[in-house]
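>>> Predicted model follows, preceded by the sequence.
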Amino acid sequence: MIAIIVPAHNEQDFISGCIESLIAAAAHPALDGEPVRIVIVMDACTDGTAQVVSSYPVQALSVDFHNVGKSRAAGADAMLSQGARWLAFTDADTLVPPSWLADQLDCATDAVCGTVKVDDWSLHPDPVRTRYDSLYTPVEGHRHIHGANLGVSAQSYLRVGGFKPLPAHEDVILVADLEASGATIKWTTKNCVTTSARIDCRCREGFGDYLRSLVVTPSLDIG
């Protein structure tokens, strides 16, 4: 079966849209009916995330890590124990397209690194979007890495030991480990996801912090 893993920390305002987009992707006809299991890894949630998640046909895993690397790894471990052959990762404030999983599998590689687009720039000064667009290259063969749009075969994931217990950049390190192991990786724009540009981001040094940094340090590279 195919597994989708979503880490979540106090995501009651976003998680419903995320899950609904995942359910739609799981029902894509190109998957030929292969089972898809979704697990929401709720890390130290103190809001209504659990109540929202409980209303959907997904699995919920509660942890108290305050660490996105550990959360992604815990979700992956749970799905691997249930027989997952492919692990797809996204974030709780992200919407995936209906063909998201089908596009990942269609790449026929060990891993797939996709792109992201921002849903709403209104919370940021106009120069932030301009600088972002000048630095981001959403083309085939790009080298961007996003935990919000990442897929990897179970075999390749296990070969490199999975996600490291890092509070940030766990996705970058995993892809580096995959490359070092000789895994084949597809860098594509085909399955682009839509993510939030909110200011109250959950992961320090993540995408939200990167956007804020563009106000004063536009020369930074996008992870």
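Here it is on my side, so go on. Since this is a predicted model, take the numbers as computed values, not measurements. Residues are numbered from 1 along each chain as shown.
>>> Only C-alpha atoms from now on, for both contacts and neighbour counts.
Will do.
>>> in the chain, which spans are strands?
Remark: strands assigned in the chain by DSSP state E are 2-8, 36-43, 59-63, 86-89, 94-95, 111-113, 116-118, 150-153, 185-187, 193-195.
>>> Please tell me how far Thr184 sits from His169.
From Thr184 over to His169 the distance is 20 Å, taken as C-alpha to C-alpha, to the nearest Å.
>>> between the two, which one's more packed in?
Taking neighbours as other C-alpha atoms under 10 Å, Thr184 and His169 compare with His169 leading, 21 against 15.
>>> how about the nearest residue to the more buried one, chain neighbours excluded?
Once flanking residues are discounted, His169 sits nearest to Gly206: 7.3 Å by C-alpha to C-alpha, 6 or more residues apart in numbering.
>>> Could you count how many residues lie near Pro167?
The tally of other residues near Pro167 (other C-alpha under 10 Å) stands at 17.
>>> if I pick it, what's in contact with it?
By C-alpha atoms under 8 Å, 6 or more residues apart in numbering, the contact list for Pro167 reads His66, Asn67, Val68, Gly69, Lys70, Cys203, Arg204.
>>> Next, count neighbours for the closest residue to the fifth one other than its chain neighbours.
Pointing back at Lys70 there. In space, and not counting its chain neighbours, Lys70 is closest to Pro165: 4.7 Å by C-alpha to C-alpha, 6+ apart. Counted with other C-alpha under 10 Å, the neighbours of Pro165 add up to 16.
>>> need the contact list for Pro165.
Applying C-alpha under 8 Å, 6+ apart, the residues contacting Pro165 are Asn67, Val68, Gly69, Lys70, Ala73.
>>> In addition, the following structure is provided for comparison:
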Amino acid sequence: MSPGGWSVGVVVPARNETATIEACLASILAAPLPAGSDLWIVVVADGCDDDTAGRARRALGARGEVVVVATGNVGAARRVGARRALDHLDQTQGRPPERTWLLTTDADSTVPGAWIEAHLGHADAGAEGVAGTVAVASFSEHPTSVPDRFAAEYVLHPDGTHPHVHGANLGARADAYVAVGGWAPLRTGEDHDLWNRLRAGGAALVTTIEAPVTTSGRRTGRAPSGFAARLLELAPAPVAVEAPDLVGSWRAATTSTPSSHRETSTSRPSAAAPPPSGGPRSPPSLAVTSPWGGSPKPTPARARSWRRRADRRPLARPWACGRRSTPPTWCAPNAPDTASGSPGPRASAPVPASSTPPS
């Protein structure tokens, strides 16, 4: 370590983090500092409508400050916090930017005890930017397959390096940070943007698996397309289940006929032979081919209907029943026989004109 020590500024953006901000700040304050180094923490309460700012002030005491903004932009919030931290360290410590280290983490995260020392160890070795890793505190809000998929995707190289960049575990030397313009006001991806500009500016960058930061595995994050959104992408896609076509199945079942129930013949039964002359007339054959197969069977209901029709007799003429006083002129058979003086074959006794027809 350099005998002059380091000025260390830690920036924590927060939005409605009353449940986690105290644990986050407690872990930072508990991390030991190298001898001769100083620490200043800046919490940027961005658009909070809860007691995040109040809890942060009580937790920090005299070792930090809370800045209240309403940007709704994590990149802009980190930029405000970095500016306040640099100003405070410059005014109170007076160290040059080459001996000032800016760290950043998230309000839903906790840092390990060796976090600050691990970053400053690389800074003493000449690093101008350090990107660390994260570990998920809990996957309880995700499907059971997500932890394995996260472990398989989260690549860590055998030499202790990795390809990841997280705003929850990122540090840069003050002069390199200022040289590339600092944090950009991006709603998401601000950490990758700063890292890429440091690389493009020729800064000495280090990725390390030392001192990983533990972050929440919540499903709803504060930055769109941030770490929480990435965890959601690891969940298996829901399987589309097509609803059964109940109406179509019902129609098919009611309109189709199994092969065993189809008629074996479509020919109609032949008419019965006429009876001998003078013999009794019998009803025609009413046997039909059974739709269920087998030999033809009679149809009793149809036979009874035929008998009813055969037994019908002509109804008496209405004028023969007393409903009319005289038959119509066109009905000659019911007129009186003038030759014999007798009534016609179906005529009954004449009904007086004054009589009332029966009801």
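That came through fine. What you see is a predicted model; the values in this text were computed from it and never measured.
>>> Any quick ChimeraX command for the buried ones out of the contacts of Pro165 of the first structure?
In ChimeraX, this line selects whichever of the contacts of Pro165 of the first structure come out buried by 16 or more other C-alpha atoms under 10 Å:
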select :67,68,69,70,73
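>>> Still touching in the second structure? Go through the contacts of Pro165 of the first structure.
When you map these onto the second structure and apply both residues aligned by TM-score structural alignment, their matches' C-alpha atoms under 8 Å, the shared contacts are Asn67, Val68, Gly69, Lys70, Ala73.
>>> can you tell me which residues contact the counterpart of the third one in the second structure?
Matched by TM-score structural alignment, Gly69 of the first structure corresponds to Gly75 in the second structure. Residues touching Gly75 of the second structure, when contacts are defined by C-alpha under 8 Å, 6+ apart, comprise Trp183, Ala184, Pro185, Leu186, Arg187, Thr188, Glu190.
>>> Pretty sure the fourth one sits against Ala77.
Right, the one you point to is Leu186 of the second structure. No. Using C-alpha atoms under 8 Å as the test, Leu186 of the second structure is too far from Ala77 to be in contact (9.5 Å).
>>> When the two are compared, which one has more neighbours?
Each of Leu186 of the second structure and Ala77 has its neighbours counted (other C-alpha under 10 Å); Ala77 has more, 28 against 17.
>>> quick one: the more buried one from Trp183 of the second structure, how far?
Distance of Ala77 of the second structure to Trp183 of the second structure, given as C-alpha to C-alpha: 9 Å.
>>> try Arg58 of the second structure
Counting by C-alpha to C-alpha, the gap from Arg58 of the second structure to Trp183 of the second structure is 27 Å.
>>> When those two are compared, which one has more neighbours?
Neighbour totals were compared for Arg58 of the second structure and Trp183, and Trp183 leads with 24 against 11 (other C-alpha under 10 Å).
>>> coming back round to it: tell me which of the contacts of Pro165 of the first structure fall in helices.
Within the contacts of Pro165 of the first structure, membership in helices is found for Val68, Gly69, Lys70, Ala73, as judged by DSSP state H.
>>> List the residues that contact the third one.
So that's Lys70 of the first structure. Phe163, Lys164, Pro165, Leu166, Pro167 are the contacts of Lys70 of the first structure under C-alpha under 8 Å, 6+ apart.
>>> Asn16 of the second structure versus the aligned residue in the second structure for the fourth one, what's the distance?
The reference is to Leu166 of the first structure. By TM-score structural alignment, Leu166 of the first structure lines up with Leu186 in the second structure. Counting by C-alpha to C-alpha, the gap from Leu186 of the second structure to Asn16 of the second structure is 19 Å.
>>> how long is stretch 112-130 of the second structure end to end?
By C-alpha to C-alpha, the extent of stretch 112-130 of the second structure from end to end equals 16 Å.
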